[in-house]
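1. Sharing a model prediction with you, sequence too.
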Amino acid sequence: MPNITFNDSTGKSQTIDAEIGSTVMETAIRNNIPGIDAECGGACACATCHVYVDDAWIAKLPKPEQMEEDMLDFAYDVRPGSRLSCQIKVTADLDGLVVSTPEKQG
């Protein structure tokens, strides 16, 4: 299983085994990662699963689709590495992915 490291806004870090085929958001919810609210349940209809993808991983992920980019307009403190974790599918290639949660969700 690929490992994903979640860093919160206070600097606390947790590394979790993620199931291939799930999303980063589903992995966070199953493991009670603070800072991922996921109010819409992964339907890309809110921005409460917003994360910052570590710079080393941005180019390794597929580009966000237009719907995700539109929803990021509602996220708190959007940055170049901002993504909705519900839109990042876990694959073996993501072993070692590092994401951080914002101080608050939009």
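-> Perfect, thanks for sending it.
2. C-alpha from now on. contacts and neighbour counts both.
-> Will do.
3. what's the next secondary structure element after whatever helix or strand residue 69 lives in?
-> Using DSSP states H and E, residue 69 maps to helix 66-72. Going down the chain from helix 66-72, the next helix or strand is strand 82-84, by DSSP H and E.
4. Which secondary structure elements does the following helix or strand past that next one sit against?
-> Going down the chain from strand 82-84, the next helix or strand is strand 97-100, by DSSP H and E. Contact here means 3 or more Cα pairs under 8 Å, 6 or more residues apart in numbering; DSSP states H and E; on that basis strand 97-100 packs against strand 3-7, strand 50-53.
5. Below is structure B, check it against A:
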Amino acid sequence: MSLRAILLGAALAASTCAAAAQDAKTLHLKALAATCANCHGTAGRAVEGSAVPGLAGMPAAYFTEQMKAFKSGARQATVMHQLAKGYSEAQIEQLAGYFAALPRN
């Protein structure tokens, strides 16, 4: 086997591994965001007339600020203050970016 074939194979394997890692990261983020779906709707789009806001298109800084306020108890809620405690700071940042990137409607 030539050196060129070995290098090409190695490059293809590295590319495949990088794509698989990206896919796994994306799937993990989507699964994390799905934990919000029961109340905030699928893909962050709340049911029309719902008392809870949709998350799709919400500015990341606002999302993060609100989640931290729920987590600390500074913002009262029926259940969000309890749910927010289950997310790490990194997860809150990931969710903020995910929902901010989604179109509102």
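-> The structure has been received and is ready for your questions. Since this is a predicted model, take the numbers as computed values, not measurements.
6. Give me the TM-score for these two chains.
-> Once superposed, the chains reach a TM-score of 0.27 (TM-score structural alignment, normalised by the length of the second structure), with 50 aligned residues with a Cα RMSD of 4.4 Å.
7. follow-up on the earlier one: which helices and strands sit right next to the helix holding residue 69 of the first structure?
-> strand 82-84.
8. Which elements pack onto the strand it packs on?
-> By 3+ Cα pairs under 8 Å, 6+ apart, strand 82-84 of the first structure packs against strand 50-53, helix 66-72.
9. how about the ones you listed in TSV, adding mean neighbour count and distance to residue 13 of the first structure?
-> Shown next, in TSV, are those (neighbours: other Cα atoms under 10 Å; distance: least, Cα to Cα, whole Å):
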stretch	mean neighbour count	distance to residue 13 of the first structure
strand 50-53	27	14
helix 66-72	16	24
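10. Could you provide those in a markdown table, with additional columns for distance to residue 30 of the first structure?
-> Below are those laid out as a markdown table (distance: least, Cα to Cα, whole Å):
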| stretch | distance to residue 30 of the first structure |
| --- | --- |
| strand 50-53 | 16 |
| helix 66-72 | 22 |
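11. Minimum distance to residue 24 of the first structure: which of the ones you listed has it?
-> Evaluated over those, closeness to residue 24 of the first structure peaks at strand 50-53, with 9.6 Å, by Cα to Cα.
12. Alright, calling it a day.
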